[in-house]
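**Student:** here is my input, please return the structure:
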Amino acid sequence: MPLSVREQNKSTRYQHIVSAAERLFLDRGLDSVQMQDVANEAEVGIATVFRYFPKKDKLIVAVAIQNLERILPAFEEIAASPKTAYVRLEDVLNYLLEEDQNSPPGNSSKFREAFESYASFTKEPLPDIDDYIEIQKQISNSLNPIIEDGKTDGSIRTDLAIKETLITIINTFGTFVNNVVLKAPISFLEEDIDPHIQQRLLKDILLSYVRPV
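**Tutor:** Now for the predicted structure:
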C-alpha cells in the first residue's frame, strides 16, 4: 500500500535528520555532536529531532543502519553475477577498496569503524542495535551464491572450508580497510608504506590463498 502524504513527509524528515547527523558525526566525531547541533544542521526544531530520536544513541544507531544499508544492494548485485566465485570474491574486495577511496574521504568505512568502536564501549546495549545486526546478517547471507558456487565451479581451492574461508577473507579485508581509513589522519613516518599500497597488497595476498594451484 502506498504511503500517505503525511507518512511520506515523516519518512523524508526522518532521513533528512539522519543524513544531517551523519555529516556532523563524520566531521566532529560521535561524542562531540549534540542534538541541538543536529537540529541546526537539519534546519528543524530540536523538538522535532527528539520526537524521532528521544536519545542520541538511537540517532547514532539510525545513522549506522543507513550507512550499512548502502552495502547490501552492491553485494547482492555482485553475488548474482554469472562470473566465477573467485572473480566475484575479487569484486567484493574491490568494492570495499573503492568504497574507501571514492567516498569523501572514505566516509562510509570511516563511520562504520567509529560506530563499532563506540558501541563496544557502551555499558548497555544500544537502542535498535538488533536492527543493525540484522542488516549485517543480510549482507552476510547475500554472499551465499558466491560460497555455493565456490564449492563446485573449480575457481577456488577445493581443500578449503569454503564458507569459513570466504567470510573470513571478506571480514578481514573490510576491517583492515576501515582501520586504515580511521588512522589516515595520523602522521606516518617517512619510511612507512602508503595505506593504499598496503590495502592492495593484502587483497592480492588473500586472493592468492584461495586461487587453485
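**Student:** please make it C-alpha for all contacts and neighbour counts, starting now.
**Tutor:** Noted.
**Student:** in this structure, which helix has the most residues?
**Tutor:** If you go by DSSP state H, the chain has its longest helix at helix 5-28.
**Student:** what's the first helix or strand after that helix?
**Tutor:** Note on helix 5-28: by DSSP states H and E, the next helix or strand toward the C-terminus is helix 35-42.
**Student:** next secondary structure after that following helix?
**Tutor:** Using DSSP H and E, the helix or strand that directly follows helix 35-42 along the chain is helix 46-52.
**Student:** which elements pack onto that following helix?
**Tutor:** Using 3 or more CA pairs under 8 Å, 6 or more residues apart in numbering; DSSP states H and E as the contact definition, the elements that helix 46-52 packs against are helix 35-42.
**Student:** contact partners for the one residue sitting closest to the centre of the chain?
**Tutor:** Among the residues of the chain, L68 comes closest to the average C-alpha position under CA atoms, centre = their mean, at 4.4 Å. Contacts here follow CA atoms under 8 Å, 6 or more residues apart in numbering; on that basis L68 touches R112, Y132, I135, Q136.
**Student:** out of those residues, the closest to E90 would be?
**Tutor:** Q136 (19.9 Å; CA to CA).
**Student:** another sequence for comparison is provided below:
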Amino acid sequence: MKPMDRYELELKKNRENRIVTVLDAAEVLFAKKGIEKTTMQEIADAANLGVATIFRLFPKKEQIAVGIATRRLEKFLELFQNIHSMEITSIEKIEALMDHFLEEFAEGNDFKMIEDFEIYSMLLSEPIEDTEQYKVIYREISHIYAEIIKTAMKDGSIRTDIDIEQSLITLINAFVTFAKKLSIQKNIGFIQLDVAPEKQLILLKKVILDYLMSGMK
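**Tutor:** You can find the predicted model right below:
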C-alpha cells in the first residue's frame, strides 16, 4: 500500500472511530436528558472531543439523533431477518417477534430511543437531514414482514376467516406502538401504573395470538 493510501485509510478509520465515540456518548446523554435538552457541548465533553470536532462530524444535533436511531433500527432489522430465516410456521414467527420485543422492553432502551427520535422529529420546524439510511432500513423491515405475511397466507397456521395481511400489519403495529408508549411511561418516575408494563405486554401478546388462532385446532 502506498504511503498516501495508508494515510487516507488511517484518516478514514479515525473519523469512523470518532463518529462511533460521539454516537455512544450522545446516546447516553439522550437517554438521561432527552434529545432536545442535550447540548453539543455536553456531547463533546462526554466524548472527550472538542466541540468544533463534533460540529465537523455532525453539523447539526439532529444528525446525531438520526445516527443513533438508525443504529437502534438496525437491531430490529437483524431481528426480522433472523426470524424470517427460521424454519418455523408464520404464527411462530409472529410470536417470536413479540417475545423479542418483550425482551428488548425489559432489558434495553430501543423502544424509548426510537420513540424519542420520532417525537423529536415531529416537533422540529424543518425536516431532519440525512435520514435516507434510516428510511432504507425501515423499508427493509417492512419488506421482510411482508414476506412473513405472504407465508402466513399459505401455511395455514393462522385462521383464514380474517384478512390476514390487514390483521398482521394492524396487530404488530399496535403491539409495537403500545410497547413504545409503555417504555416512555416506565421511565417517568411519578407515573404509577396499575399493572406492570411487562404484564400488560404479555397480556396483549396472548390476546393477539388467541385472535389469530381462534377456532383452530
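**Student:** give me the TM-score for this pair.
**Tutor:** Put the two chains on top of each other and the TM-score (TM-score structural alignment, normalised by the length of structure 1) is 0.91; 207 aligned residues with a CA RMSD of 1.7 Å.
**Student:** re earlier: so the longest helix of structure 1 matches what in structure 2?
**Tutor:** Mapped onto structure 2 with TM-score structural alignment as the criterion, helix 5-28 of structure 1 occupies residues 10-33.
**Student:** measure D57 of structure 1 to K183 of structure 1 for me?
**Tutor:** 24 Å (CA to CA, to the nearest Å).
**Student:** tilt between the longest helix of structure 1 and helix 35-42?
**Tutor:** Between helix 5-28 of structure 1 and helix 35-42, the angle formed by their directions is 110 degrees, by axes from the mean of the first three to the mean of the last three CA atoms, to 10 degrees.
**Student:** if you count neighbours, what's buried in helix 5-28 of structure 1?
**Tutor:** By neighbour count, with 16 or more other CA atoms under 10 Å as the criterion, the buried positions of helix 5-28 of structure 1 are 13-14, 16-26.
**Student:** try stretch 138-152 of structure 1
**Tutor:** Counting neighbours by 16+ other CA under 10 Å, the buried set in stretch 138-152 of structure 1 is I139, S140, S142, L143, N144, P145, I146, I147, D149, G150, K151.
**Student:** tell me the residues of structure 1 aligned with stretch 53-71 of structure 2.
**Tutor:** Stretch 53-71 of structure 2 falls opposite residues 48-66 of structure 1 when the two are matched by TM-score structural alignment.
**Student:** contacts for that stretch?
**Tutor:** By CA under 8 Å, 6+ apart, the list of residues contacting stretch 48-66 of structure 1 from outside reads 14, 17-19, 21-22, 30, 34-35, 38-39, 111-112, 115, 126-129, 131-132, 135.
**Student:** out of the residues you listed, which are buried?
**Tutor:** Of the members of those, the ones counted as buried by neighbours, 16+ other CA under 10 Å, are 14, 17-19, 21-22, 30, 35, 38-39, 111-112, 115, 127, 129, 132, 135.
**Student:** all strands of structure 1, in order?
**Tutor:** Ranges of strands within structure 1: none, based on DSSP state E.
**Student:** and in structure 2, which of the contacts of L68 of structure 1 remain?
**Tutor:** Taking both residues aligned by TM-score structural alignment, their matches' CA atoms under 8 Å as the threshold, the shared contacts between this structure and structure 2, drawn from those, are R112, Y132, I135, Q136.
**Student:** can I get the residues you listed in JSON lines with distance to V213 of structure 1?
**Tutor:** What follows is those, written out as JSON lines (distance: CA to CA, whole Å):
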{"residue": "R112", "distance to V213 of structure 1": "36"}
{"residue": "Y132", "distance to V213 of structure 1": "39"}
{"residue": "I135", "distance to V213 of structure 1": "36"}
{"residue": "Q136", "distance to V213 of structure 1": "33"}
